[in-house]
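In: could you work out the structure for the sequence below:
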Amino acid sequence: MFLMNLQRYIQSHQTDLTVISASLIVIGFLSRYGFGNLAGYNVTLAVASIIAVVPIAIHAYQALRVRVISIDLLVTIAVIGAFIIGEYNESAIVTFLFLFGAYLEQRTLNKTRESIKTLTEMAPTTALVIAEDGTTTTTDVDDVEIGDHVLVKTGANVPVDGQIIDGTGYFNEAVITGESKVVSKRPGDSVFAGAMLSNGTVTLTATQVGEDTTFGKIIELVEDAQDTKSKAESFIDRFAQYYTPAVLIIAVLVYLFTHNFETAITVLVLGCPGALVIGAPVSNVAGIGNGAKRGILVKGGAVMDDFAKVDTFVFDKTGTLTTGQTAVTQVKAYTANPKLALALTARGEQHSDHPLGHAVLTYAKAQSLAYQSLPVTSDRTIKGQGLELTIDDYQVLIGNERLLTTHEVGLTPPQQSDLQAIQATGSSVILVAVNGQLSLILGIADAVRPEVKGQLQALRDRGTRHLVMLTGDNQVTANNVAQQVGIDTVHAELLPEQKVDYIKQMQKAGHRVAFVGDGINDSPAIATANIGIAMGSGTDVAIETSDVVLMQSSFQSLVHAYALAKKTVLNTQENIVIAVGVVLFLLIGLIAGFIYMASGMFVHEASILVVIFNAMRLIRFGSTPNVKKAPQKTTDLT
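Out: Coordinates of the predicted model:
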């Protein structure tokens, strides 16, 4: 028990031991070169060596207990050998540099995991549960059940996933989506555990609790991802298992042939593949941490590797390339006062429950039109045609071409041409006639995300070769959207299983395919692709099925994730090249006679610092390039 407690104490104070070792080394060199005290020099460096080698030896012993010959064992043996030949300065510098390298590695890993620490600290521990009599009880969050009514007040974190049933408020969902701006929520809207209620008071019904909440799954996902090894890491681990014993054998052979104990010890020290073992995991953890802080969840180093090799992006249309909400996308006006015509249309649509009417009202609001006070003296709904209204003494028709034909309102050839052009885009059409004359043609469609065109070009700039759309929508609409955003290939009117077939065909043709969808109805395609990417606010299916989750549902995040994967893999390759290059240089130097233990260990440990600092660059890796948003095809009515 005493030994176990001593091991824990030493390991928990490893940083302190590193500082003490460095201080003793400085004192030792001052003793020799400042005061000419050789005895003080040897004593302080010997003590520094002993202090620093203790945690290294403990790690070596723990590894041996599970039958692993680790790098720590090589260093421990090298220090013992240095003591035997009286090279206390060598042993002190070797152990200090080794501990300092371990300190920097741990510091880098901790820095990249700060986002996870922040998430766990923000997780609420209690909830205000409302009883049937209306009273509230402070309940441990683990005891909240699905269906419970929970009260959330201003400044509090939401304790469970739920749906608002009463009240409104502004929520900061940065821990979920990575987006810091507040979002307005009202009854019927979903909220996520971990989000903070910035203003307002709401009551919600719990839909997911505990570890099953989106928040809990995100924490688990990122933690697992940082422990998942890439192919490069797995290879290096296997390599180290054979390399470390090989170095021991080579050192023994060197001593047997040369009878030079110091040279054999030098082989042990310089043969430690420290930078090689550290380089790959530090790069992957830094890259995954970078993504997590931006609401990009990547499921491990292996996903990073595969994502970097993607050459074909396949997109769903609705909710991915488009907003998933209908909007007025085209306006043709044939009147001297188009704003009046639109105001009359909006006032009329207030008397309709047609889905297209909401799009008209939203558009009119964006145009800052005051239409609510216009008096409606008569209104009649004509099934299958539209509305016939009298508004402020204007005779108004709002509907389809049949409605206008029934009321003997004709279209001129140019107007007929405009109508056909809008219909050719796959848009729904509303015709508006005022006092017997066609005044407006409104094209309404699922609006294309304004940033998509520029961001798809950014994907091409980063190495994407093919952009494909697979959608269940009709061919005309799909072609129009593809033309707007720059998609190369379109396949429309597909069932989910047909999307899977197309992905398999692309894979058989040698393409590395990433499928981007909303993570709900596209689960089979997401699971089939080499990389499945879910653009959605953390739905259960999105998190469980996909390889990458973009919590912000933005194409900027998609471009950043793709660039980050490529940069992370490149960074890993750079670290491997540095590590292998240094080992070769040291071996050549040792054979040629211009590398000795002190200089060799300095170069060796410096290479460890180089790969760590190189990996740390990923933590600050890039903001998405500024891409101009493509304007929507709407006509201003001024």
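
In: C-alpha from now on. contacts and neighbour counts both.
Out: Will do.

In: what about Ile591, how many neighbours?
Out: 12 (other Cα atoms under 10 Å).

In: host element of it?
Out: helix 555-592 (DSSP states H and E).

In: could you tell me how far that helix lies from the centre of the chain?
Out: Computed by Cα atoms, centre = their mean, to the nearest Å, the chain-centroid distance of helix 555-592 equals 22 Å.

In: which residues sit against the next helix or strand along the chain from it?
Out: Scanning forward in sequence from helix 555-592 by DSSP H and E, the next helix or strand is helix 597-616. Contacts of helix 597-616 with the rest of the structure, by Cα atoms under 8 Å, 6 or more residues apart in numbering, involve 90, 93-94, 97-98, 101, 104-105, 108, 266, 269-270, 274-275, 278-279, 282-283, 286, 571-572, 575, 578-579, 582-583, 586.

In: now which of those residues would you call buried?
Out: Among those, those classed as buried by 16 or more other Cα atoms under 10 Å are 90, 93-94, 97-98, 101, 105, 108, 266, 269-270, 274-275, 278-279, 282-283, 286, 571-572, 575, 578-579, 582-583, 586.

In: list the contacts of Leu564.
Out: 287, 291, 621.

In: can you tell me which of those end up in helices?
Out: Among these, the members falling in helices (DSSP state H) are 287, 291.

In: which of the contacts of Leu564 lies closest to Gly300?
Out: Gly287 (9.7 Å; Cα to Cα).

In: tell me how far Gly300 lies from Ala286.
Out: Counting by Cα to Cα, to the nearest Å, the separation of Gly300 from Ala286 is 11 Å.

In: structure for this one too, so we can compare:
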Amino acid sequence: MRFVILHESSSRIRVRVPKYNMTMEQADILEYYLRNKPFVVQATVHDRTSDASIRYRGGAEGRKALLEALRGFSFSDEKAIALVPEQTSRALDHKYQEKMVSMVMFRTLRNIFLPIWLRNGITIVKSAGFIAKGIKSLSKGKLEVATLDATAITVSMLRNDFDTASSVMFLLDIGDTLGEWTRRKSVTDLASVMSLNVTKVWKKTEDVDVLVDVKEVKPGDKIVVRTSNVIPLDGKVVEGSASVNQATMTGESIPVRKEPGGYVYAGTVVEDGSCVIEVAQSAGTGKYDQIVKIIEESEKLKSETEEKAFHLADRLVPYSLAGTVITYLLTRNATRALSFLMVDFSCALNLSMPLSMLSAIKEASKYDISVKGGKFLEATATADTVIFDKTGTLTHATPSVVDIITFGDAKEEESLRIAACLEEHYPHSVANAVVEEAKKRHISHEEMHSKVDYVVAHGISSNIDGKNAIIGSYHFVVEDSKSVVPDGEEGKIDTLPTEYSHLYLAIDGVLQAVICIFDPLREEAADVIKELYELGVSKVCMLTGDNERTAAAVAKKLDLTEYRAEVLPEDKLAFIKAEHAAGRKVIMVGDGVNDAPALSESDVGIAVNEGAAIAREIADITISSDDLRRIVLLRRISMQLMERIDNNYKFIVAFNAGLIGLGVAGILKPSSSALFHNGSTILSGLYSTTPLLSESEEDIKELDYEEA
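Out: Modelled structure (predicted):
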């Protein structure tokens, strides 16, 4: 592809594609192509100008790789096209931006070119919808904002003040449009995130299960989905049974049991069990629409703060109407009485609240943080307890195998082959380490076992060549399964290095090998925990399945408030319930299958990069960056958001109350009150779109990129 460099600075470059009228689809292809490159930190493509703004890492080498990638790009490249999710927010943003511009342009041109009698006629026709809403509210015996709006519009028109009535309706329409935009964007972003999570699937054949690209699966094919895996395609269960968690789609964390004959939907997750699914629809046919429909029917994305603000506006309606009547009775002055009706608190609230949430979610996305609804930002700001899983969360997501200790006459290579064959079915950081080690050693581990059973937080069990094979923790393999250590080799167990995590492999009840996994703490972990304390978190805990000695050492090094070792999923769940019973608000940060119940139970579940599919799906917030400092940035964004909402709230109430007071005193005419009210509404809306993070925090972000 040909391109021109427009501007360049350290780690940033802006290029222009000499292409007239770039389509939204082409912009998405280029943007996702760039984002998929390991040396690209952030990429934004502007379809209207054909420009691309790119942040990259790696200095001169990174710049060279980026330019080569741009030269080798083609809009018709099928691999690049495949990187684009089923739906993106670009088209949605364009739709609402154009709608907003059209509304403003129509109003401006109407006021300039149309005669007064025609403008007034349009206002009368448009008012019918607002008046109908007010009457509907009254028919239910309620005095709501719709009633006040209808009264203000009607009285203004009766007083021949059509301009004021038109302005009120215009601002109400703007607020409704922005609220709709906020909600639809949240749903679209959530559905897109879900659509990106599955690229491979186990396809069932007559001989063995084969790992294939999800786009190769056709209707009628049979796929195998096991514990912790996302169901990638719609279909009917034909074998096995499973508990399916639909938390991200319905908001309900209670799993649904699926038996043969039952129908399952793409985007849900197998929490327990395994099943064979006969595919009904191939990838990209209806999945997004189903996800959107179910999410839109849930209450999951609504913010409590937004709800309270809107309820406040409703609660003020009786006082506004009463103030109108009392002022008229006392002054016999209709102009002063109308001051209460001309100032509508709901206009500014309906505009600023959705804009604040939309702006915050957008800003978080720039830091590789995907937020699945405004309510989770609110909860993040007020949480006083943060709980971390250890493996893959406080430690690196890519641990490595450092040693394989064999027992009896077992061979190291054969032990690793068996372990990799079992572990590849259940992606987790430790399992990934085993599979990666086999790959490094060029050890083939084709399917050679029967049905694989996964015991959450314990291990995996199967049969190989008629022999029972199990792999997992010491508790699962030795204590629960009663596997024995070959005679004379008991000392090997006692001398296992404590700085490593251990995977135990046993065949037919006899220990065959212990795989040592190096799982170092993240370099930034201690600083992140320190900063969380500074940001008002009073309790930072760690819940891990590791042994007591390892957990105690980590807790001391990180200055944790509390920790629990050798815990099961139900133990993590119980811990969070106890925190809730104590009146605390909890954030849970995890990445594994055993974190899923805790992520569902917490007020905010955060899944980190490269975690298990079920963790990412159930989580309310996902962090795709491999850096825990994003949690600190998330806390800052959410706290700044709540401060902004509080400031907007106080300003709107105080300013509009002042306008009412000036109107009642006869200082301001109703038309002037409406003008100042509308102006303040626009100002609060513009303020809501400004960045939440300060320049110093932007510097932190830039520093992170440079270090990377």
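
In: for the two chains, what TM-score is obtained?
Out: The TM-score (TM-score structural alignment, normalised by the length of structure 1) is 0.58; 470 aligned residues with a Cα RMSD of 5.5 Å.

In: still contacting in structure 2, which of the contacts of Leu564 of structure 1?
Out: Here is what carries over to structure 2 from these, by both residues aligned by TM-score structural alignment, their matches' Cα atoms under 8 Å: 287, 291.

In: out of the contacts of Leu564 of structure 1, who has the most neighbours?
Out: In the contacts of Leu564 of structure 1, the most neighbours by other Cα under 10 Å go to Gly287, 32 neighbours.

In: SS state for Ala127 of structure 1?
Out: strand (DSSP: H, G, I helix; E, B strand; the rest coil).

In: so who does it touch?
Out: Ala127 of structure 1 neighbours (Cα under 8 Å, 6+ apart): 137-141, 144, 150-152, 159.

In: distance check, it against Glu211 of structure 1.
Out: Ala127 of structure 1 is 15 Å from Glu211 of structure 1, by Cα to Cα.

In: try Leu369 of structure 1
Out: 48 Å.

In: and if you look at Phe98 of structure 1?
Out: Phe98 of structure 1 sits 39 Å away from Glu211 of structure 1, going by Cα to Cα.

In: one more: Gly589 of structure 1?
Out: From Gly589 of structure 1 to Glu211 of structure 1 the distance is 55 Å (Cα to Cα).

In: what of Leu442 of structure 1?
Out: From Leu442 of structure 1 to Glu211 of structure 1 the distance is 48 Å (Cα to Cα).

In: quick one: which of these two has more around it?
Out: For Leu442 of structure 1 and Glu211, the more surrounded residue by other Cα under 10 Å is Leu442, and the numbers stand at 23 against 14.

In: and the angle from the helix holding Ile591 of structure 1 to helix 597-616?
Out: Going by axes from the mean of the first three to the mean of the last three Cα atoms, to 10 degrees, helix 555-592 of structure 1 is angled at 170 degrees with respect to helix 597-616.

In: so where is stretch 379-390 of structure 1 in structure 2?
Out: Under TM-score structural alignment, there is no match for stretch 379-390 of structure 1 anywhere in structure 2.

In: got a list of contacts for that stretch?
Out: Applying Cα under 8 Å, 6+ apart, the set of residues contacting stretch 379-390 of structure 1 from outside is 348, 351-352, 376-378, 395-403.

In: of the residues you listed - the most surrounded one?
Out: So for these (other Cα under 10 Å), the most neighbours sit at Leu397, 31 neighbours.

In: a strand runs through it, doesn't it?
Out: Yes. Counting by three-state DSSP, Leu397 of structure 1 is part of a strand.

In: what's around Ile174 of structure 2, how many residues?
Out: Counted with other Cα under 10 Å, residues neighbouring Ile174 of structure 2 total 19.

In: so the aligned partner of it in structure 1 versus Leu97 of structure 1, what's the distance?
Out: Alignment note: Ile174 of structure 2 maps to Tyr103 in structure 1; criterion TM-score structural alignment. As judged by Cα to Cα, Tyr103 of structure 1 and Leu97 of structure 1 stand 10 Å apart.

In: mind checking the SS state of Gly488 of structure 2?
Out: coil.

In: quick one: it and Glu412 of structure 2, what's the gap?
Out: Gly488 of structure 2 is 19 Å from Glu412 of structure 2, by Cα to Cα.

In: and if you look at Ala506 of structure 2?
Out: Counting by Cα to Cα, the gap from Ala506 of structure 2 to Glu412 of structure 2 is 13 Å.

In: could you tell me which residues touch both of those two?
Out: Ala513.

In: which one of the two has more residues nearby?
Out: Ala506 (25 against 17).

In: excluding its backbone neighbours, what's nearest the more buried one?
Out: Spatial nearest neighbour of Ala506 of structure 2, chain neighbours left out: Gln512 (5.0 Å); criterion: Cα to Cα, 6 or more residues apart in numbering.

In: show me what the helix or strand where that neighbour lies is packed up against.
Out: Using DSSP H and E, Gln512 of structure 2 maps to strand 510-518. Applying 3 or more Cα pairs under 8 Å, 6 or more residues apart in numbering; DSSP states H and E, one finds that strand 510-518 of structure 2 contacts strand 400-406, helix 412-423, strand 501-507.
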